[in-house]
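Peer 1: structure of the sequence below:
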Amino acid sequence: MKNALEDWYVRWQVRLLLLAGQKTQALARIERHLALHPDNAYALATRAHLQAELGDKSGAIDSIERLVKLQPRQASAWFNLGFLREEVGRLEQAEEAFRRATDIDPQLDRAWYGLALCLIRLRRFDDAVVALRKNTELQPMSPYGWYQLARVHVDRQEPEEAAKIIRHLKKFEPKVAAQLERETGLGVAST
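Peer 2: Below is the predicted model:
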């Protein structure tokens, strides 16, 4: 009971500090809490978030790595780890984290999208297509996966596949479709 009350109090303090724009002080409060409770998942996740926002990506990665060791079945933590690793260019490690997230929760659309972006940067277009298809299956009305899928088809010298996606996007995201037409040079008539 005492730990639960203390956790609630720390969360309340951190929220107030963040509302006041005091990220550094919020991080210091979380650090003090972690000194007493090093395995507190909320505190580790919050510390990682604040470290990333304050520009300490390496520290954020370390915090999330501790969190996934503590809670290895938490898909969102693996996603966050993949996101941070990809952001700093640790692409193979990012891929591993995104794959763990999708293994744990195959419905986590943002993990499929993150995996796809990572694979694109690794120039593994065939694998990226698989991840993007899963992402667009889970989020059919989001233009982001469709946009990337069209770009990958262009990179794979498959303009007809990209054109199909542009026509599809014209139905619900005409601005994104127009952007793809400009970027790819594929003028596609609506059908």
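Peer 1: when you work out contacts or count neighbours from here on, use the C-alpha atoms and nothing else.
Peer 2: Noted.
Peer 1: show me where this structure has helices.
Peer 2: 2-19, 23-36, 41-53, 57-70, 75-87, 91-104, 109-121, 125-138, 143-155, 159-170, 174-184 (DSSP state H).
Peer 1: which other helices and strands contact the fifth one?
Peer 2: In this case it means helix 75-87. helix 57-70, helix 91-104, helix 109-121 (3 or more Cα pairs under 8 Å, 6 or more residues apart in numbering; DSSP states H and E).
Peer 1: run this one through as well so I can compare:
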Amino acid sequence: MLKWRAVLCLTVGRDQAALACFDRLLQRRPLDRHALASRAHVLAKMARYDAAIASLQQFTTAWPREAAGWFNLGFVLQRAGRHDEAGTAFLYALARDARLDRAWYGLALVLMQHRQFLQALEALKQNTALQPLSPHGWYRMVQVRLALGQPEEARKLLEHLRRFEPRVAAQLESETGLNRVTATGAVCDATH
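Peer 2: Alright, predicted model coming up:
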């Protein structure tokens, strides 16, 4: 009953009540997968990152083969600004499931934070191979190419992104100034 009560509380936006339900459920069954993961989700949503991390660490200790648990831990660690630990958690997630596109993306963000752009590029290539129509990986790949001093490669990626996410491409173009200047240095007409 507590599980369903918690779900109902979440549905109506009563996060604190849902959290209390998950806490009571964990008192009865300390290693309940759903309760540990859900408790962490609610805590992260409330920006209580340390408590969410502790809950996810319990989860990954109890269920070390669960790639999703390691990814979630990495995600919350990253939100908390603990990038080194986040990178380790993403690597653990990928060791358990190399098809976890979000873990490749998270790892790329960590690598970008550490200015390890070549490694970030490789992680983003994995991410975009697994999620070719998600704009996030392509967006970051443009940024990495620019950081590597490769504006022509960045332009190619921007044009690729424009084919399926024109709004995101336009935003990125505005942020970076790409495609305003051609390879010869001439200013491009934005209407063409």
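Peer 1: report the TM-score for the pair.
Peer 2: Scored against TM-score structural alignment, normalised by the length of structure 1, the superposed chains reach a TM-score of 0.90; 181 aligned residues with a Cα RMSD of 1.3 Å.
Peer 1: out of the helices and strands packed on helix 75-87 of structure 1, flag the one nearest residue 160 of structure 1.
Peer 2: Nearest of the helices and strands packed on helix 75-87 of structure 1 to residue 160 of structure 1, taken as Cα to Cα: helix 109-121 at 19.5 Å.
Peer 1: what packs against the closest one?
Peer 2: helix 75-87, helix 91-104, helix 125-138.
Peer 1: pick the most buried one from the ones you listed.
Peer 2: helix 75-87 (a mean of 23; mean count of other Cα atoms under 10 Å).
Peer 1: that one vs structure 2, average distance?
Peer 2: Average distance, helix 75-87 of structure 1 versus aligned residues of structure 2 after superposition (mean Cα distance after the TM-score superposition for structure 1): 0.6 Å.
Peer 1: corresponding residues in structure 2 for that helix?
Peer 2: Mapping helix 75-87 of structure 1 onto structure 2 (TM-score structural alignment) gives residues 67-79.
Peer 1: one more: stretch 169-186 of structure 1?
Peer 2: Counting by TM-score structural alignment, stretch 169-186 of structure 1 corresponds to 161-178 in structure 2.
Peer 1: find the nearest non-adjacent residue to residue 186 of structure 1, please.
Peer 2: residue 163 (6.8 Å; Cα to Cα, 6 or more residues apart in numbering).
Peer 1: which ones are touching the aligned partner of residue 47 of structure 1 in structure 2?
Peer 2: Matched to structure 2 by TM-score structural alignment, residue 47 of structure 1 sits across from residue 39. Residue 39 of structure 2 makes contact with 19, 22, 23, 52, 55 under the criterion Cα atoms under 8 Å, 6 or more residues apart in numbering.
Peer 1: if you set the cut-off to 10 Å instead, what comes out?
Peer 2: 6, 15, 18-23, 26, 33, 45, 51-52, 55-56 (Cα atoms under 10 Å, 6 or more residues apart in numbering).
Peer 1: please check those residues and keep the buried ones.
Peer 2: 6, 15, 18, 19, 21, 22, 23, 26, 33, 52, 55, 56 (16 or more other Cα atoms under 10 Å).
Peer 1: ends of stretch 58-72 of structure 2, how far apart?
Peer 2: 12 Å (Cα to Cα, to the nearest Å).
Peer 1: quick one: it to chain centroid distance?
Peer 2: Put simply, stretch 58-72 of structure 2 sits 16 Å off its chain's centre (Cα atoms, centre = their mean, to the nearest Å).
Peer 1: map residue 48 of structure 2 onto structure 1.
Peer 2: Alignment note (TM-score structural alignment): residue 48 of structure 2 maps to residue 56 of structure 1.
Peer 1: just give me the neighbour total for that match.
Peer 2: 13 (other Cα atoms under 10 Å).
Peer 1: what about it, distance to residue 27 of structure 1?
Peer 2: Residue 56 of structure 1 is 12 Å from residue 27 of structure 1, by Cα to Cα.
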